[in-house]
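In: predicted model and sequence below, questions to follow.
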Amino acid sequence: MLEVSKRGHAMPVSPFRKLLPHAEAARKRGLQVHYLNIGQPDIETPPAVLAAVQKANIRVLEYSASAGHESYRQKLAAYYQRAGIDVTADEIIVTAGGSEAILFAMLSCLNPGDEVIMSEPFYGAYTAFTVAAGVHIVPVLAHLEDGFALPPINEFERVITPRTKAILICNPNNPTGHVYRREELEQLRDICLRHHLYLFSDEAYREFCYDSPYVSALHLSGVDEHVVLLDTISKRYSACGARLGAFVTKKKELYAVALKFAQMRISPPGLAQLLGEAATDLPPTYFDATKKEYLARRDLMVSRLRAMPGVECPMPGGAFYVMARLPVDDCETFGQWLLESFSYENQTVMLTPAAGFYATPGRGRDEVRLAYVLNLDTLNAALTCLEKALIAYPGRTQPQAPALEAVAG
């Protein structure tokens, strides 16, 4: 009898897309679905960036070098240097999105059976990458009550074993929006130096820090050989479909190993590199309006959520996500109910249940991640739907507020 792999069985369903079939069914029934489940911004991709591809005079779309075009890596290095990150082009491997960079890091630094420590909740796809690499997540719990700040460093010390090889962070954090302070990062640096661990730092949202300065793991002193910076242009330039990222390391032996994995897939996307190269030419002021817009969206979402009876959420300091605790029995059940059984003015909402962001079974069942990637008017309408739904939901775990008009069924 033919069987699929154990690895395939262990691969989790994407927490962001798990409810998508129910959303598609709702759309076919004529409902407008507001997608707060995934970090797909509605910010316009910079026209100058798209024009670089549209106007390219290409007769043959050739392979690039496996590490990416030298011209792009040079410009990418200059971009990092402007952000205070001292790297050169020959310390960068261009990848097919941040996802490939994460996978390269795990395949290049870890052996099957090794352990990587993560503060949970963490980006849900990390689980899939660890399954693909045959390694294990060791979670350390962060708490909504303190804004998902870095857990006490002794909690990390406590779970280190001979199989521990790395700590993985996302800064600013997806899904929590927490921005790690320099003091928090220095604690992680010290533990990595003390125990000879890699520090994987996913910095996809570095431009979107609202209340405190951005600090890269490569801004820290004495840890260059330990840090692997993981990056993507997806959120920075609202270019998720380009699938263009970067794996950055100053450790020459690690670079050489990762390059072999890059050679395995031949080269990163060619047209996307044209787009990425043009993006590095955008003026630094490009981010001013985008950051201002996300800040307004954040403030709207948090104020609306906090006004809903029974809802708890911290103020995220960066990225474009809010983690919220809802007064419901189970957020996955609630999310499915929203798409199957609820509507308000012919609208409903798709959200991401937070259980998929935890490695510990049972955690996150009453939490959701919401992405403030929609314009203010649409976001306001989506939050009104959510407010009405929380009142109408039969699995609410707290007494209902005075009834508001809503349609269930």
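Out: All right, it came through fine.
In: drop to CA atoms for contacts and neighbour counts, all remaining ones
Out: Fine.
In: so what's Ala278 up against?
Out: 48-49, 52 (Cα atoms under 8 Å, 6 or more residues apart in numbering).
In: buried ones in stretch 334-345, by neighbour count?
Out: By 16 or more other Cα atoms under 10 Å, the buried positions in stretch 334-345 come out as 334-340, 342-344.
In: now swap in stretch 246-260 and tell me
Out: Neighbour-count burial for stretch 246-260 flags 246-250, 254-255, 258-259 (criterion: 16+ other Cα under 10 Å).
In: next one for the comparison:
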Amino acid sequence: MAAGPLVRPYRIRWNGSVKRLHPAWLVAAVAFVALVGAAGFRATPGVLIHPLHDEFGWSLGTISLAVSINLLLFGLTAPFAAALMERFGIRRVVAYALLLVSAGSGLTVFMKHSWELIALWGVLVGLGTGSMALAFVATITGRWFVHRRGLITGVLTAGGAAGQLVFLPLLALLTDAHGWRAAALTVAGAALAVVPLVLWRLRDHPSELGVAPYGGEFVEAPVATGGAARRALGALRLASRKPAFWLLAGGFAICGATTNGLIGTHFIPAAHDHGMTEPTAASLLALIGLFDIAGTIASGWLTDRMDSRVLLGWYYALRGLSLLVLPMLFAATVRPSMLVFILFYGLDWVATVPPTVALCREYFGASGPVVFGWVFASHQFGAAIAATATGLLRDRLGNYDLAWYIAGGLSISAAALSLLLFRTRNASTAATPSVAAVAA
């Protein structure tokens, strides 16, 4: 098949000679920008919890419920979105997802009742961000890369952290100076601004441009058969027969509980309880995003070179130890001990993603991206439970201490689940049919 017209412009000059840049790198770059644009909302809940409480009088439990629904849909949408990308194309699904995020965030400026917060934050934004969750990353890397898959998975996963880094301090300052509505409109505008780039440059499959995946051989794009829901549910049915699926899902549920559900939602309010200003606490959370970029990219590099089960065991165990000491580190000002925690925890924030994606590919073969969508759904299920439960604990006890201790213990148990994967190491990826075969 001849190379398509979009292949020719991808050229760079290096040491006086012109070399062609593989289109996979541009696709990855556009995916990174799209993930950054959608990440604005991930920074919103922690910044807006207290302003919404102050203006409307809603309890932290009620606001956390909206966040929990968002996190739950964020996860449950992922496997269906991965199947939709196979059925209708990555570009179309991502563009619609960004429009949903923009609408859900922008319309909050008109809300008067808590059910509207749940409908907009929870449902609309949950569906939009879920369609661009980490199953999107797994789909991009699975289609466009053979070499450097782990590294690119780490880089794209870091896109969410980069978005948090960009948006958190900005949203905190906007909320402090102009109110929470200015922050909500900023998130809506950022998501909307990425849509033209996605429609212009994001492509569905290497064969569309007449090229092979980076580091691989040319293959025709598979023809999707059946409905997206049927393929997603069929992949779940087959994957659930393997113990490896439940071990991965259990560990990733704890991962979600101890990141998005706990730290992402409640770190800023917890720091505020100890007298720290919200912009300062938001800056600390943004630093976690900064260090996470380095940690996740390094994790992707390590995933290409080490056993992913060992990596997950270390990541979860170290996270658990850091959470157990966190209650002693909060203060009205930023102390060196808190900065050490931010550095340590940030490097580990979503470093679990590249090895988890690799293990889904190892155990479930061509169905890996859709199966990872279900594993990611468990991640968000854990995050949703943690977000609501932590808000209720705070309402009942007046502090967050017990939540940090529970999270630390759960993380250590996730390390044990990861090491149990060695018992299923000989599972044959060839034994698992592809998604298309499941749907047939």
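Out: Great, that's in hand. Predicted model, so just to flag it, every value in this text is computed and none were measured.
In: list the TM-score for the superposed pair.
Out: Remark: TM-score between the superposed chains equals 0.27 [TM-score structural alignment, normalised by the length of structure 1]; 188 aligned residues with a Cα RMSD of 7.1 Å.
In: thinking again about what came up before, kindly reformat the buried residues of stretch 246-260 of structure 1 as TSV containing distance to Asp288 of structure 1 and secondary structure.
Out: TSV is the format used below for the buried residues of stretch 246-260 of structure 1 (distance: Cα to Cα, whole Å; DSSP: H, G, I helix; E, B strand; the rest coil):
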residue	distance to Asp288 of structure 1	secondary structure
Ala246	23	strand
Phe247	26	strand
Val248	26	strand
Thr249	29	strand
Lys250	30	coil
Leu254	36	helix
Tyr255	34	helix
Ala258	35	helix
Leu259	35	helix
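In: now, among those residues, which is nearest to Ser108 of structure 1?
Out: Ranked by distance to Ser108 of structure 1 (Cα to Cα), the buried residues of stretch 246-260 of structure 1 are led by Ala258 at 5.6 Å.
In: name the nearest residue to that closest one, sequence neighbours excluded.
Out: Excluding its sequence neighbours, the residue lying closest to Ala258 of structure 1 (Cα to Cα, 6 or more residues apart in numbering) is Ser108, at 5.6 Å.
In: among the contacts of Ala278 of structure 1, name the ones in helices.
Out: Among those, the members found in helices (DSSP state H) are 48-49, 52.
In: buried subset of those residues, written for ChimeraX?
Out: Applying 16+ other Cα under 10 Å to these leaves a buried subset, and the ChimeraX line that selects it is:
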select :49,52
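In: mind giving me the packing neighbours of the one helix or strand Leu73 of structure 2 maps to?
Out: Element membership for Leu73 of structure 2 (DSSP states H and E) is helix 60-88. Secondary-structure packing of helix 60-88 of structure 2 (3 or more Cα pairs under 8 Å, 6 or more residues apart in numbering; DSSP states H and E): helix 40-56, helix 90-106, helix 114-117, helix 125-130, helix 134-144, helix 228-239, helix 368-397.
In: buried sites along the shortest one?
Out: By neighbour count with 16+ other Cα under 10 Å, helix 114-117 of structure 2 contains the buried residues 114, 116-117.
In: which of those residues lies closest to Asp292 of structure 2?
Out: Closest to Asp292 of structure 2, out of all of those and judged by Cα to Cα, is Leu117, at 29.4 Å.
In: from what I can see that closest one touches Ser68, true?
Out: No: with contact defined as Cα atoms under 8 Å, Leu117 of structure 2 does not count as touching Ser68 (11.7 Å).
In: ok, back up a step: distance to Val302 of structure 1 and secondary structure added to the buried residues of stretch 334-345 of structure 1, as CSV?
Out: Shown next, in CSV, are the buried residues of stretch 334-345 of structure 1 (distance: Cα to Cα, whole Å; three-state DSSP):
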residue, distance to Val302 of structure 1, secondary structure
Phe334, 20, helix
Gly335, 19, helix
Gln336, 23, helix
Trp337, 23, helix
Leu338, 20, helix
Leu339, 23, helix
Glu340, 26, helix
Phe342, 23, strand
Ser343, 22, strand
Tyr344, 21, strand
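In: make a markdown table from these and add distance to Ala279 of structure 1 to it.
Out: A markdown table is the format used below for the buried residues of stretch 334-345 of structure 1 (distance: Cα to Cα, whole Å):
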| residue | distance to Ala279 of structure 1 |
| --- | --- |
| Phe334 | 40 |
| Gly335 | 37 |
| Gln336 | 38 |
| Trp337 | 41 |
| Leu338 | 38 |
| Leu339 | 37 |
| Glu340 | 41 |
| Phe342 | 42 |
| Ser343 | 40 |
| Tyr344 | 40 |
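In: so which of these is the closest to Ile102 of structure 1?
Out: Gly335 (28.7 Å).
In: what about the helices in the stretch 301-440 of structure 2?
Out: Remark: helices assigned in the stretch 301-440 of structure 2 by DSSP state H, counting those that start in this stretch are 308-325, 336-348, 353-364, 368-397, 401-420, 435-439.
In: repeat that for the stretch 251-400 of structure 1.
Out: Using DSSP H, counting those that start in this stretch, helices in the stretch 251-400 of structure 1 cover 252-264, 270-279, 286-306, 331-341, 376-392.
In: for Ala25 of structure 1, which of these is the nearest?
Out: helix 331-341 (8.0 Å).
In: against which helices or strands is that closest one packed?
Out: In terms of contacts (3+ Cα pairs under 8 Å, 6+ apart), helix 331-341 of structure 1 is packed against helix 20-28, strand 347-350, strand 352-353.
In: now Tyr316 of structure 2: how far from Ile254 of structure 2?
Out: Per Cα to Cα, to the nearest Å, Tyr316 of structure 2 is found 9 Å from Ile254 of structure 2.
In: overlap in contacts of these two?
Out: Counting by Cα under 8 Å, 6+ apart, the residues touching both Tyr316 of structure 2 and Ile254 are 411, 414.
In: give me the neighbour count for Glu293 of structure 1.
Out: 15 (other Cα atoms under 10 Å).
In: next: Gln32 of structure 1.
Out: By other Cα under 10 Å, the residues close to Gln32 of structure 1 number 18.
In: what's the closest non-adjacent residue to it?
Out: Gln347 (4.6 Å).
In: ok, the one you found touching Arg27?
Out: No: using Cα under 8 Å, Gln347 of structure 1 is not in contact with Arg27; the gap is 9.5 Å.
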